[in-house]
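A.B. asks: have a look at this fold, sequence not included:
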């Protein structure tokens, strides 16, 4: 099997774990979301720390925060991913997985806007159309449900900003996430101690609940490792398209497994989002094709000059 094929399979595996994770977190919906987040932080740190220890790279975690600027950057990334994780866990427990899937559908378009605003990246006309359709979908859903889809918007913005911050970190994904959860550890320990003090700790909720919480570490770490593997072997266009598997599976869990309400307003809004993503995907293919043609032309020109 070629490295490209292995990368695609790794990306599919990562997105399937992410997409089916609502079923996993639904198993602990009786535990407060903040406590689930605390357990996820602790057991993720244990798992990531074990992986890095086996690789002899634990020292890189301390190097990632050994200056004030690095510490501030990692701290901000930690805040964004912590917010994202907490809100996703809460949304699943609250029966609002449909809205969380919407957030991950609009995330690529939010990333495009962030790239335009922060880095001045050029946007094709088709990408502007996709962003306009997504904006229209959000406005329509706000009017129809008489409330803004704040869960979707917060999830998309928090992860979009997280990705922006990560661009400024010159360290690998496993090391950076380990540093991020390490900074979250004091709050996680405080939450767990407080829950134990009040007598409502999940440590006393039974073997099944504790088993799920313990596995939250590998469930967090494994897709990240798979996706990191894929990112080094797969073209960004292919990787971007595979990522749509995540919200599609989340959406399927919400509507077909959890039987969450899916109104006419949802149908219209999601239809607009899917149309926007189709246009965006087509623009990605066009950009990728143009860049490859330019690379081939440049190579041919260089060969001709020799």
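C.D. replies: Arrived safely, thanks for sending. Model, not experiment: these values are computed from the prediction. Numbering: from 1, shown residues only.
A.B. asks: please count neighbours and contacts with C-alpha atoms only from this point.
C.D. replies: Noted.
A.B. asks: so which residues of the stretch 1-150 of the chain form strands?
C.D. replies: Here the stretch 1-150 of the chain has no strands by DSSP state E, counting those that start in this stretch.
A.B. asks: which stretches of it form helices?
C.D. replies: 3-26, 33-55, 58-63, 68-93, 97-119, 125-145, 150-166 (DSSP state H, counting those that start in this stretch).
A.B. asks: for residue 264, find the nearest of the ones you listed.
C.D. replies: For these, the distance to residue 264 is smallest for helix 125-145, at 8.9 Å, taking CA to CA.
A.B. asks: wait, what's in contact with residue 178?
C.D. replies: 44, 45, 48, 49, 61 (CA atoms under 8 Å, 6 or more residues apart in numbering).
A.B. asks: and if you look at residue 196?
C.D. replies: residue 203 are the contacts of residue 196 under CA under 8 Å, 6+ apart.
A.B. asks: can you say which helix or strand has it in it?
C.D. replies: helix 173-197 (DSSP states H and E).
A.B. asks: tell me the buried residues in that helix?
C.D. replies: Of the residues in helix 173-197, 174-185, 188-189, 191-192, 195 count as buried by neighbour count, 16 or more other CA atoms under 10 Å.
A.B. asks: try this one next to it:
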């Protein structure tokens, strides 16, 4: 049973994790001089070393064998690794190509897309409020599509890849950090190959030989630290969800796309006109309905045991 101190610690760690995720566009923007594929490869390389070191320290040398011994784990984590690798690649490219606002839209849509996948693949049933939330978000996406002549494909691709990733991880039901460790192991060699190829073909600049052009020690350090910034929020998230109700975590998750959106508009000065505002408002109202419904459901579920106990007294 978690104590009040555990709950407070989990709450603050969850907030810190979502704030860090929300401010990541500022960090990736510092690496704008580095090609996006190189950033992703370094992100995989250094986060793999950190996560694997953590798992070796925590679970010993048999952690990988134990993880892959689960039924379906090998192929499902391989597929989820491809999805998260695609998500990271598209996100970093979008940030450094000036699409932070649209990227934030993807993570606003994501929770609603999760419930749609739950209906499609897990035979879950939606409440009337959840259907209204999904309809409002769909209306927002359709509005943006008709006003700008094409769907917000960056947002949809980010939301869909992350939702499918979450579905696979839900079906497998493996610890978040262990799952990330296996996925990272799968991605490690391709990432290393990308880095070696880039260095040998003049597209890299990490710790170059004397006289060769490079990105400089400052950017090299940022690339290494980027691996830690990939792993630490997820480790913090895994710590928090064991100590904080999921309904609370579900509300806190909107911190990240909100900060991304504010960064895109007020720091990077990306376009956000009235047409975009209308589309976002539909989606924000849908999210408000979804979040309120979730909070009311959680309150009813927590009140039910108390009512039963009172009836028995």
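C.D. replies: Sure thing, it's come through. The structure displayed is predicted, hence computed values, not measured ones.
A.B. asks: still on that earlier bit, including distance to residue 208 of the first structure and mean neighbour count, could the helices of the stretch 1-150 of the first structure go into CSV?
C.D. replies: Shown next, in CSV, are the helices of the stretch 1-150 of the first structure (distance: least, CA to CA, whole Å; neighbours: other CA atoms under 10 Å):
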stretch, distance to residue 208 of the first structure, mean neighbour count
helix 3-26, 12, 20
helix 33-55, 14, 20
helix 58-63, 31, 16
helix 68-93, 17, 20
helix 97-119, 22, 21
helix 125-145, 37, 18
helix 150-166, 28, 21
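A.B. asks: near the aligned partner of residue 32 of the second structure in the first structure, how many residues? Count them for me, please.
C.D. replies: Under the alignment by TM-score structural alignment, residue 32 of the second structure pairs with residue 29 in the first structure. Per other CA atoms under 10 Å, the neighbour tally for residue 29 of the first structure reads 18.
A.B. asks: out of everything not next to it in sequence, what's closest to residue 29 of the first structure?
C.D. replies: Using CA to CA, 6 or more residues apart in numbering and skipping residues adjacent in sequence, the residue nearest residue 29 of the first structure is residue 93, 4.5 Å away.
A.B. asks: so who does that neighbour touch?
C.D. replies: So residue 93 of the first structure contacts 25, 26, 28, 29, 30, 33 (CA under 8 Å, 6+ apart).
A.B. asks: farthest pair in these?
C.D. replies: 26 and 33 (10.8 Å).
A.B. asks: picking that back up, ok, the contacts of residue 93 of the first structure vs residue 6 of the first structure, which is closest?
C.D. replies: Nearest to residue 6 of the first structure among these, with distances taken as CA to CA, is residue 25, at 28.3 Å.
A.B. asks: the closest one reaches residue 91, doesn't it?
C.D. replies: No. Contact between residue 25 of the first structure and residue 91 fails when scored by CA atoms under 8 Å: they sit 10.0 Å apart.
A.B. asks: now stretch 76-92 of the second structure, how far from the centre of its chain.
C.D. replies: Computed by CA atoms, centre = their mean, to the nearest Å, the chain-centroid distance of stretch 76-92 of the second structure equals 10 Å.
A.B. asks: superposed on the first structure, what's the mean shift for it?
C.D. replies: Here the mean offset of stretch 76-92 of the second structure against the first structure after fitting is 0.7 Å, by mean CA distance after the TM-score superposition for the first structure.
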